[in-house]
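Trainee: my questions concern the predicted model and sequence given below.
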Amino acid sequence: MATSSESQKQSFIPEDMTVGFIGAGRMAQAMARGLISTGVIKPRNITASDTDPRMLNYIKELGVHITEDNTQVVERSKLIVIAVKPNVVRLVLKDISRVMSADKVLVSIAAGIPISTIEQELPPKTRVIRVMPNTPALVQAAASVLAPGTGVLPGDSELVQELLQCIGICEAGSEKLLDAVTGLSGSGPAYAFAAIEALSDGGVKMGLPRDLAIKLAAQTLLGAAKMVLETKKHPGQLKDEVCSPGGTTITAMHVLEKGGFRGALIDAVEAATLKARELGSMN
């Protein structure tokens, strides 16, 4: 019987995989929803903690177990996601250090917090992986990059990557890249939302109904992104293919260039990257 390479591909996710989220904010909710909606993790196998009752109520709607006790999250889970603000990461790590064991993997999505800082607060050889995802995990369209710590075992990175690929794309890379990843794809959805809003404002100014303008702007960015990913062409080439000589698009591109459009985006990525580094040095 013929078998495809896809069917032969090894899965690193156990059937009884348990996942815990310390911090139940937007990112944790997005990741949990994505894992549940793809059927990879059952709601009963997810535990979440938070100090904010509102966040716990939101994530509870997914059918997951909730608690205010971070140590309970660790005790109930094989993979623990640290999804709190960078300024409280150390406090959380101190809280859970005594219940961390060698059979668990800890994933941090806290911006700017280096693996070395995390490892210092936990028992020796703790299996730590740092990840920078983004909020489109909510619609299974996340862009994530992971970097393994010194204590990971064979298969740990593959497990985390496979889980994250259920909610988008996930690439493995060096930790030194993660601050730049934060500046680009971590903060990037906000840049895209601002672009959609501005494009729709332009449409409204020119007479389009607001709902139609937003739908057209959003679909245009979605379609352009799919063209880049699926054709493998350089975005500059695709842009040139739309710009007919003397046409409307090249005229519009001239206005964007005069307004510093590309430079502003580059500056935004740089500023967010530097802020991520600053957060890391402060914590």
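Mentor: Looks like it came in fine.
Trainee: from now on I want contacts and neighbour counts done on CA atoms only, so please keep to that.
Mentor: Will do.
Trainee: what's the local residue count around residue 255?
Mentor: Here the count is done by other C-alpha atoms under 10 Å, and residue 255 has 12 residues near it.
Trainee: so residue 96 makes contact with residue 69?
Mentor: No. Under the criterion of C-alpha atoms under 8 Å, residue 96 makes no contact with residue 69, lying 9.6 Å away.
Trainee: more crowded one of these two?
Mentor: For residue 96 and residue 69, the more surrounded residue by other C-alpha under 10 Å is residue 96, and the numbers stand at 19 against 15.
Trainee: so which helix or strand takes in that one?
Mentor: helix 89-96 (DSSP states H and E).
Trainee: so how far is the helix or strand following that helix from its chain's centroid?
Mentor: With elements assigned by DSSP H and E, the helix or strand that comes after helix 89-96 is strand 105-108. Relative to the centre of its chain, strand 105-108 is centred 14 Å away, using C-alpha atoms, centre = their mean, to the nearest Å.
Trainee: take this one as well and set it beside the first:
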Amino acid sequence: MDKRIGFIGVGKMAQTIITGLVESFDGINELIFITNRTRSKGEIFSQEKRINLCDDNLALVNNSDVIFLSIKPDQYHGVLEEIKDFVRDDQIIVSMAAGIAIKDLENYFTSDKKILRIMPNVAVAVREGITVISQNKKVLDHELKLVVDLLNSIGKVDVIEEAMIDMVTTVSGCSPAFVAQFAEALADGAVLQGVPRDKAYQFAAQALLGTAKMLLELQLHPGELKDLVTSPGGVTVQGVATLEKLGFRGAVIEAMEACGRKIQELAE
């Protein structure tokens, strides 16, 4: 790896990506540059990972070949106004914000820039997440491959059309919160019947992990896996029927639609 990589902002997701890079590529820490609005936080993280802390965003832009915008959506305007006249045509900009389209970034620049948009999910923290990525027409194949290779250090990567990225955000980015709620509810139900709390969480989490692996590795349809577990007149089908009566699937779909509406609000 010989490309210099900059991160404007070192929140949790940026820290996860940087940690993955440092652990996957020997010597890459010398090629990583960061800035952070709270400088003390940036100093602590830069010392921990032995990476470079820049004095300001312009210094970072000057020192980077790939620039990750790892800031909140409401900070994009200020940062882009600050750096727009200093970004070179050969640099790659990687956006990580929900609701901000590639064309929104393109509008800040007077010349065509290489822009990618990514959406990781929280499971990249344990290298089991997936990051979706889209690019504009200025990004060349080898440049896309470069960013994909970087992101492979924290999990799986899938290249998709940008028109899908907001929809994927709900099923991939938001869903860990729903799954965690489900795991907590499973544990509460077990505790209600006398299972110790720590054991209940362990059993629920392992069941979710095993189920996910069966869906992915055995390529089972979710309905097929459900049918494997539900014997006629058995215990599981009673629970399945109860969830259906209470609108379980409908509630999940409504939650995803609510997330989609919020993404649209951010975009507007």
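Mentor: Perfect, thanks for sending it. Every value quoted in this text rests on a predicted model; they were computed, and no experiment measured them.
Trainee: quick one on the thing from earlier: whereabouts in structure 2 does the helix holding residue 96 of structure 1 align?
Mentor: Following TM-score structural alignment, the aligned partner range for helix 89-96 of structure 1 in structure 2 is 76-83.
Trainee: next, the mean deviation of that stretch compared to structure 1.
Mentor: Superposing on structure 1 places stretch 76-83 of structure 2 at an average distance of 1.2 Å from its equivalents, by mean C-alpha distance after the TM-score superposition for structure 1.
Trainee: just give me the match in structure 2 for residue 19 of structure 1.
Mentor: In structure 2, the residue paired with residue 19 of structure 1 according to TM-score structural alignment is residue 5.
Trainee: now residue 176 of structure 1
Mentor: Looking across to structure 2 (by TM-score structural alignment), residue 176 of structure 1 lines up with residue 163.
Trainee: again with residue 131 of structure 1
Mentor: Across the two structures, residue 131 of structure 1 finds its equivalent in residue 118 of structure 2, going by TM-score structural alignment.
Trainee: separation between the residue of structure 2 most remote from its centre and residue 128 of structure 2?
Mentor: For structure 2, the C-alpha farthest from the mean C-alpha position belongs to residue 233; by C-alpha atoms, centre = their mean, that distance is 41.0 Å. According to C-alpha to C-alpha, to the nearest Å, residue 233 of structure 2 and residue 128 of structure 2 sit 36 Å apart.
Trainee: neighbours of residue 140 of structure 2, how many?
Mentor: 12.
Trainee: swap in residue 111 of structure 2?
Mentor: When neighbours are counted by other C-alpha under 10 Å, residue 111 of structure 2 comes out with 11.
Trainee: leaving out sequence neighbours, find the closest residue to it.
Mentor: Closest residue to residue 111 of structure 2 in three dimensions, ignoring its sequence neighbours and counting by C-alpha to C-alpha, 6 or more residues apart in numbering: residue 89, at 7.5 Å.
Trainee: wait, the one you found sits on residue 115?
Mentor: No. Applying C-alpha under 8 Å, one finds residue 89 of structure 2 not in contact with residue 115, separated by 10.2 Å.
Trainee: the more surrounded of those two?
Mentor: Counted by other C-alpha under 10 Å, residue 89 of structure 2 and residue 115 do not tie: residue 115 has more neighbours, with 23 against 11.
Trainee: the more buried one: what's it in contact with?
Mentor: Contact partners of residue 115 of structure 2, counting by C-alpha atoms under 8 Å, 6 or more residues apart in numbering, are 92, 93, 94, 95, 102, 105, 106, 135, 136, 138, 139.
Trainee: out of those, which end up buried?
Mentor: When neighbours are counted using 16 or more other C-alpha atoms under 10 Å, the contacts of residue 115 of structure 2 contain these buried positions: 92, 93, 94, 95, 102, 105, 106, 135, 136, 139.
Trainee: how about the nearest residue to the residue at minimal distance from the centre of structure 1, chain neighbours excluded?
Mentor: Of all residues in structure 1, the one closest to the mean position by C-alpha atoms, centre = their mean is residue 133, 1.6 Å from it. Counting by C-alpha to C-alpha, 6+ apart, residue 133 of structure 1 lies nearest to residue 144, which is 4.1 Å off, once chain neighbours are set aside.
Trainee: what do we get in structure 2 for that neighbour?
Mentor: For residue 144 of structure 1, the aligned residue in structure 2 is residue 131 (criterion: TM-score structural alignment).
Trainee: now the one helix or strand its match maps to, how far from the centre of its chain.
Mentor: Using DSSP H and E, residue 131 of structure 2 falls within strand 129-135. Per C-alpha atoms, centre = their mean, the displacement of strand 129-135 of structure 2 from the mean C-alpha position of its chain is 8 Å.
Trainee: that one packs against which elements?
Mentor: For strand 129-135 of structure 2, the elements it packs on are strand 114-119, strand 155-159, helix 165-168, judged by 3 or more C-alpha pairs under 8 Å, 6 or more residues apart in numbering; DSSP states H and E.
Trainee: give the contact list for residue 105 of structure 1.
Mentor: Contact analysis of residue 105 of structure 1 by C-alpha under 8 Å, 6+ apart lists 78, 79, 80, 126, 127, 128, 129, 152, 156.
Trainee: neighbours around the third one, how many?
Mentor: Summarising burial for residue 80 of structure 1: neighbours were counted as other C-alpha under 10 Å, giving 25.
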